[in-house]
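Undergrad: coordinates only, no sequence provided:
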């Protein structure tokens, strides 16, 4: 008996909505800077995948400096990667 795996397409907005609903802390990397990323909680987004992120901390991996930014808006076209910060 052969097992058949069915592939399911997952929309990016569904993943982002999951982060928002579960109030998961995420790390967001931008396209123009490989040394800096932002950690916080997604509290809103739109159809262009612009994000409102709360309790944001900017983390510079070269200098190990962190800056608390509070609530920010990230333009979707600049976002390269979003992932949940492991629990």
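TA: It's in. Given the structure is predicted, the values throughout are model-derived calculations rather than measurements. Numbering: from 1, shown residues only.
Undergrad: from now on I want contacts and neighbour counts done on CA atoms only, so please keep to that.
TA: OK.
Undergrad: give the contact list for the closest residue to residue 66 other than its chain neighbours.
TA: Leaving aside its chain neighbours, residue 66 sits nearest to residue 59 (4.6 Å; criterion: CA to CA, 6 or more residues apart in numbering). Taking CA atoms under 8 Å, 6 or more residues apart in numbering, we find residue 59 in contact with 36, 37, 38, 39, 65, 66, 67.
Undergrad: now name the helix or strand holding the most centrally placed residue in the chain.
TA: For the chain, the residue sitting closest to the mean C-alpha position, by CA atoms, centre = their mean, is residue 82 at 3.1 Å. Assigned by DSSP states H and E, residue 82 belongs to strand 79-84.
Undergrad: also this one, for the comparison:
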């Protein structure tokens, strides 16, 4: 059985395009199971990897 990662990216988007690709600044990867945060800096998140967006 494959393990499933439960992760979130916490940040504010600073840009996007018509494919919902997002430029995120000061992003942090939050692991729900381990209760840890990993700083990522500025990243480009492809739109096809986005499942849900919500206000925190």
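TA: The structure has been received and is ready for your questions. The structure displayed is predicted, hence computed values, not measured ones.
Undergrad: what's around the aligned partner of residue 34 of structure 2 in structure 1, how many residues?
TA: The equivalent of residue 34 of structure 2 in structure 1 is residue 63 (alignment by TM-score structural alignment). A count of nearby residues for residue 63 of structure 1, using other CA atoms under 10 Å, gives 9.
Undergrad: quick one: map the residue nearest to the centre of structure 1 onto structure 2.
TA: Using TM-score structural alignment as the criterion, residue 82 of structure 1 maps onto residue 53 of structure 2.
Undergrad: could you measure from that match over to residue 12 of structure 2?
TA: 11 Å (CA to CA, to the nearest Å).
Undergrad: and residue 22 of structure 2, by the same measure?
TA: Residue 22 of structure 2 is 10 Å from residue 12 of structure 2, by CA to CA.
Undergrad: more crowded one of those two?
TA: More neighbours surround residue 22 than the other of residue 22 of structure 2 and residue 12, with 19 against 13 (other CA under 10 Å).
Undergrad: from residue 44 of structure 1, how far out is the equivalent of the more buried one over in structure 1?
TA: Using TM-score structural alignment as the criterion, residue 22 of structure 2 maps onto residue 51 of structure 1. According to CA to CA, residue 51 of structure 1 and residue 44 of structure 1 sit 6 Å apart.
Undergrad: residue 13 of structure 1 now?
TA: Per CA to CA, residue 13 of structure 1 is found 11 Å from residue 44 of structure 1.
Undergrad: how about the strands in structure 2?
TA: Along structure 2, counting by DSSP state E, strands occupy 7-16, 22-31, 36-45.
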